[in-house]
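1. Structure, please.
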Amino acid sequence: MSEPKRLILNLFEMNCVSHITHGLWRLPGNSRTRFNDIEYWTELAQLLEAGGFDAVFLADVIGAYDVFRGGPETAIREGLQIPSNDPMLVVPAMAAVTKNLAFGITFSTTYEPPFAFARRMSTLDHLTKGRVGWNIVTSYLPNAARNFGLTGEVDHDTRYEIADEYLDVLYKLWEGSWDDDAVIEDRERGVYADPSKIRYIDHEGPRFSVAGPHLSSPSLQRTPFLIQATQSSRGIEFAGRHAELIFTGGTSFEQVSGTIGRIRDELERQGRPRDAIKFVVGATVIVAATRAEAERKLAEYEEYASIDGVLAHASLPFDPTAHDSDITIGEALRREGRGDDVQAAFLPQDVTIADFLKNMKGFHRKPFMAVGSATEVADEIESWLDDHDIDGINLVQYHSYDTAKDFIEHAVPELRRRGRLREAYTPGETLRERVHGAGPRVAESHPAARFRGGRGLTAEEELVSAPASAAR
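-> Predicted structure coming up:
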């Protein structure tokens, strides 16, 4: 009999007041407003490590949600991802008070150049001893584009073209610029690193020109563990080339399974194994000693939920709350003279305003939702793993820190009893080793591997020395 599939267990977080649980920062005892304090993050990290979590995943945005009602006012009132702080800067603090918890960090490839980011990630990989992953995003908010000097959002497919070259630059820096044995620490000869084993990358592409060499020496993983969230065709093509773990989701099990199947097909098309990517979904798990107590918590969360926050987060191009609840979305758009508006074409035209707002509330995040006792939620999670081809969950945090505490107190012991969670961490394990069970470096089938040892660099492989112009 085969071993049961082990659950990848992450906590879904963001360095802000309201991440994706809008209005719930007002809950009694919620610590969300402490997000500016370093103690919030160190306490959370210690709690998660004590509870056996694999990682805390930190989402991020680089713009305000200013589409709904024509401006950022609703998002600002709601604390909807504004104020929002840099996710990378809390990681060293969390790493310093833990030995095993890993960290997933979101960063966009669209607006900032790759060289400085490569050094920041290598630094984090060193400081965490290989416990860091990068969630690769291309940024979708119109305000993000304006924050970096553009007049409008970069086209979706163009963002992925930028990202492909961005990753090539990073791979050259992380994998190709330094040999494994470049650092020799020869105290007698006074040689820290061997210049003959460090090289420029001399990348010249349509969007980036990067000479190198990489400023950081090789870290445990070199290339941080690579994460992506996608469902689009272009995103799936990108994932098939780069990703090692995918955050995915959908409105039904069938939709999620279809996305996973398409990604596995893309992996095969790109010459990577069909199991080269693990799949993690955002999950609502509200667990307590009894089902009645769990349902009471759910009812409290629903009471505090803010529909305005949900609508602003969705960047809805019109305001359904301004219309009678019994008319349809289509009728409301026609009354506003927007019946042919392409921005609103994705909305369900025949659904009433009342039903639309009810569905948008966000707490019934089906299909990956479990509410009940430890036994009941463990049954659901096992079904997700065994019947729907997923490998793990990003636990949505409704209350900080009660969501994590409840899961640790009730669900973790039951999942361990069933063999779904490990009893203890493996000391010194990198994030890549933890998720895929192989070594700390990217697999040979991954495109980053083609630059190892300086192979495949776009220009002649120069040893590090003063450029000819500087020597004159």
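
2. contacts and neighbour counts: CA atoms only from here.
-> Fine.

3. if I pick residue 3, what's in contact with it?
-> residue 419 (C-alpha atoms under 8 Å, 6 or more residues apart in numbering).

4. rerun at 10 Å
-> Residue 3 is in contact with 419-420, counting by C-alpha atoms under 10 Å, 6 or more residues apart in numbering.

5. Mind checking what secondary structure it has?
-> Classification of residue 3 using DSSP: H, G, I helix; E, B strand; the rest coil returns coil.

6. and what of residue 403?
-> From three-state DSSP, the assignment for residue 403 is helix.

7. Next: the one 5 residues further on.
-> When classified by three-state DSSP, residue 408 comes out as helix.

8. from what I can see it touches residue 52, true?
-> Yes. Applying C-alpha atoms under 10 Å, one finds residue 408 in contact with residue 52, separated by 8.0 Å.

9. how far away is the residue sitting nearest the centre point of the chain from residue 52?
-> A centroid search over the chain (C-alpha atoms, centre = their mean) returns residue 135, at 4.2 Å, as the residue closest to the centre. With distances taken as C-alpha to C-alpha, to the nearest Å, residue 135 is found 21 Å from residue 52.

10. Ok, residue 25 next?
-> From residue 25 to residue 52 the distance is 25 Å (C-alpha to C-alpha).

11. To check against the first, give me the structure of this:
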Amino acid sequence: MTDPKRLILNLFEMNCVSHITHGLWRLPGNRRTEFNDIEYWTDLARQLEAGGFDAVFLADVVGAYDVFRGGPETAIREGLQIPSNDPLLVVPAMAAVTEHLGFGITFSTTYEPPFSFARRMSTLDHLTKGRVGWNIVTSYLPNAARNFGLDGEIDHDTRYEIAEEYLDVLYKLWEGSWDDDAIVEDREQGVYADPEKIRYINHRGPRYSVAGPHLSSPSRQRTPFLIQATQSSRGIEFAGRHAELIFTGGRSFEQVSGTIARIRDELERQGRARDDIKFVVGATVIVAATREEAEAKLAEYDRSASIDGVLAHASLPFDPTAHPGDITLGEALRREGRGDDLAAAFLPQEKTIAEFLSTMSGFHRQPFMAVGSPADVADEIESWLDEHDIDGINLVQYHSPDTASDFIEFAVPELRRRGRLREVYTPGETLRERVHGAGPRVAETHPAARFRGGRALDVAVESERLQPV
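-> Here you go, the predicted model:
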């Protein structure tokens, strides 16, 4: 009899007031408005480690949501990811008060050069003793492009082309610039590091020219644990080449399972094993001592939710709240002269405005949603693991700290009883070791491994990118 699949358990967070549960910062006792205070983050880190969480997953954006109603005003009023702070800077504080908790940090490949980011991530990997992962994103907000000197958003596939070269540079710095034994610490000879074992990378590519050497010495993982959020065809191709964990989702279990199957096929095409990637989904888990208490808490959240915040977050190109609830979405678009807009093609035009708004109010919940007693939610989570090919969840914060506190008090003991969560941490393990159960470094089949020991640093960028491992 095989052991039950263990749940990868992360908390989904962001360094802001309103992340993805809009309007709920107003709830009594919610500490969301304390995000500027270091104590918010250190208290959260201690709480999560006490509850056996694998990591805290920190989202980020580098622009404001300014599509809905033609500007950022709605997002600003709602505190919708503005104001927001850099996610990287809270990690050392959380790491200082924990020994085991991992950190998944979102950073975009599109707008900032790779050399300085490589050093920041190596520094964090040193300071955390290998507990950091990087959520690779390419940024999607039009305002983000304008913040970095561009007139408009770079198209989707071009952003992934940029990301390919960006990672080539990072892999060369992290894996190829320093040998494992470059640090000698010879006090008698006065030699700290051997210059024969440290090298320039001399990257010359279509977008980047980076000489090196990497300024940080090799950290526990060297290349941080690599995470990606994707569903698109181009993103799946990129994930098959680079990712070690995927944060995915969809409107149905079937859609999620289909995406996972496509990624596994792409892994195989890229010369990697079909199980080289773990899959986590955003999950709503509202748990209490009884189902009735959990449902009452969810009802309270529903009453406090802001539909304006949801619509602004979705960057909806028109305002359905300006129309009567009993007309269809298609009719509302036609009244605005927008029936043929490209954006309109993706909207359920047959639904009434009222139906559409009721759907949007819970847009981040389905299909991975569990509400009830400890046994109720454990049953649901087990079905996700066993029937839908996922490996873990990013627990959505509805209330800080109640969401995590309730999960730790009620769900964690039940999941441990069923063998779905570890009882204790393994001392000294890196985030990669925890998630994949192998060593602290990327696998030999991963493209980053090509550069170990300075190998392949002089291979042309185009051939590196186009040839499978």
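
12. and residue 38 of the second structure, what does it touch?
-> 44, 90, 93-94.

13. Count residues in the vicinity of residue 256 of the first structure, would you?
-> When counting by other C-alpha atoms under 10 Å, one arrives at 20 neighbours for residue 256 of the first structure.

14. From residue 312 of the first structure, how far out is it?
-> From residue 256 of the first structure to residue 312 of the first structure the distance is 25 Å (C-alpha to C-alpha).

15. Same check on residue 145 of the first structure?
-> For residue 145 of the first structure, the distance to residue 312 of the first structure - C-alpha to C-alpha - is 18 Å.

16. the more surrounded of those two?
-> In terms of neighbours (other C-alpha under 10 Å), residue 312 is the more surrounded of residue 145 of the first structure and residue 312; the figures are 26 against 19.

17. The more buried one matches what in the second structure?
-> Matched to the second structure by TM-score structural alignment, residue 312 of the first structure sits across from residue 312.

18. sec struct for the spatially closest residue to residue 132 of the first structure that is not a sequence neighbour, please.
-> Leaving aside its sequence neighbours, residue 132 of the first structure sits nearest to residue 103 (C-alpha to C-alpha, 6 or more residues apart in numbering; 4.9 Å). Classification of residue 103 of the first structure by three-state DSSP places it in strand.

19. what sits against residue 103 of the first structure?
-> Here residue 103 of the first structure is in contact with 10-11, 45, 54-58, 87-88, 91-92, 94-95, 124-125, 128, 130-134, 225, 431 (C-alpha under 10 Å, 6+ apart).

20. What of residue 450 of the second structure?
-> 171-172, 175-176, 444, 456-457, 464, 469.

21. what do you get for residue 422 of the second structure?
-> 6-8, 52-54, 412, 415-416.

22. Map residue 361 of the first structure across to the second structure for me.
-> That one, residue 361 of the first structure, aligns with residue 361 by TM-score structural alignment.

23. mean offset of the longest strand along the first structure relative to the second structure (after superposition)
-> Selection of the longest strand in the first structure by residue count, based on DSSP state E, yields strand 278-287. Aligned to the second structure and superposed, strand 278-287 of the first structure gives a mean residue distance of 0.2 Å (mean C-alpha distance after the TM-score superposition for the first structure).
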